[in-house]
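Peer 1: the sequence isn't on hand, but the structure is:
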């Protein structure tokens, strides 16, 4: 028996720092090419292994300012007190208009903005199995120094408290399982959970 096709809809995937949003989104990208994944813009430099246009579009502060001024971003935020991130508006609107399922992998601030601008989007919170596991993942990726790690962990505690703002929660115990659960949301047509 074949899988049901992914339905045309917008799902927003958000969660605390180091929970694995990018890893889960990469799994969806690799295994389900029918689901379009928005590539955010950022003013931060690329981390080792990141590819421009795949992981992010790495742009200058001036280019980011231009996008903001022209209302070219669906959402944007300053993250971890330095870099700015945003979701280009036009590609999201174009893919949805063409009937393609679309996934935004963004931070909590961005998810709140999308909730206001696109209330039909399904908001999915990616949670860690525990705070200790989140801390282990953050330390394990080795991309931040001790001060930045502590700042991100403080932010993560606040971000975890926002879970109730979301329609659905997926616990990222295992990347493949989280990926499958996320794709199931596209295939099943699960709608907003009533409060």
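Peer 2: Here it is on my side, so go on. Source: prediction; values computed, not measured.
Peer 1: alpha carbons only for contacts and neighbour counts from here, please
Peer 2: OK.
Peer 1: my read is that residue 135 contacts residue 152, right?
Peer 2: No. Assessed by Cα atoms under 8 Å, residue 135 is found out of contact with residue 152, at 9.4 Å.
Peer 1: got another, please set it beside the one above:
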């Protein structure tokens, strides 16, 4: 009887000890296996381009055919601009060339956003890019081009519509196109330069 009791006590002690050891191992195992995940830093997007673009048109003007070429190129020498989400873009330059019918150059000019600065708020200078200068139409003795400065984000519709006028003597004037802002559909020309032209193409 005594032996049986000793065996039972030993068995109870053995089971209890084994249970304690198992719990201790589990706790120790849990403690050693704590895995920490480092938060990955978001990599900034590379500097983007609005997109290079070119347009060539041959139009009849003052009795002659002229070839008009406009080209938009990202200029890495200019200050960077950014959209409303903080993405950075290269600003653009616009190259305008007008060739006479004999191939000679009537006008060649490179435009930068600074050429349109009088129409841009100082606060918006860092968030706008020169978006384009494209041929619009012939208007009597003048060639009219649509120009715009605005958000570099192609999905945005924020821009300032401008008109660039080339006279038959090759002089230029720029004014804000307010046609969309008037109820009667008339164009109110602000900052327009009026000139008397004697020479032709």
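Peer 2: Structure received. Worth saying up front: this structure is predicted, and the values here are computed from it rather than measured.
Peer 1: superpose the two chains and report the TM-score.
Peer 2: Taking TM-score structural alignment, normalised by the length of structure 1 as the basis, the two superposed chains have a TM-score of 0.22; 84 aligned residues with a Cα RMSD of 6.3 Å.
Peer 1: neighbours of the residue lying closest to residue 58 of structure 1 once chain neighbours are set aside, how many?
Peer 2: Distances taken as Cα to Cα, 6 or more residues apart in numbering put residue 42 closest to residue 58 of structure 1, at 5.2 Å, once the chain neighbours are dropped. Look at residue 42 of structure 1: counted by other Cα atoms under 10 Å, it has 24 neighbours.
Peer 1: again with residue 24 of structure 1
Peer 2: A count of nearby residues for residue 24 of structure 1, using other Cα under 10 Å, gives 23.
Peer 1: sec struct for it, please.
Peer 2: helix (DSSP: H, G, I helix; E, B strand; the rest coil).
Peer 1: just checking, it touches residue 179?
Peer 2: Yes. Assessed by Cα under 8 Å, residue 24 of structure 1 is found in contact with residue 179 at 5.5 Å.
Peer 1: now do the helices in structure 1.
Peer 2: 21-31, 61-69, 89-97, 108-117, 131-141, 146-160, 175-188 (DSSP state H).
Peer 1: so which of those gets nearest residue 169 of structure 1?
Peer 2: When those are compared by Cα to Cα, helix 175-188 sits nearest residue 169 of structure 1, at 9.6 Å.
Peer 1: so the closest one versus helix 21-31, what angle?
Peer 2: Computed with axes from the mean of the first three to the mean of the last three Cα atoms, to 10 degrees, the direction of helix 175-188 of structure 1 lies at 70 degrees from that of helix 21-31.
Peer 1: report all helices and strands that helix 175-188 of structure 1 contacts.
Peer 2: Here helix 175-188 of structure 1 touches helix 21-31, strand 168-171, going by 3 or more Cα pairs under 8 Å, 6 or more residues apart in numbering; DSSP states H and E.
Peer 1: distance to residue 117 of structure 1 added to those, as a markdown table?
Peer 2: Below are these laid out as a markdown table (distance: least, Cα to Cα, whole Å):
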| stretch | distance to residue 117 of structure 1 |
| --- | --- |
| helix 21-31 | 22 |
| strand 168-171 | 19 |
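Peer 1: how about the strands in structure 2?
Peer 2: Applying DSSP state E to structure 2 gives strands spanning 53-61, 64-74, 81-82, 88-89, 92-99, 105-111, 129-139, 142-150, 159-166, 172-176.
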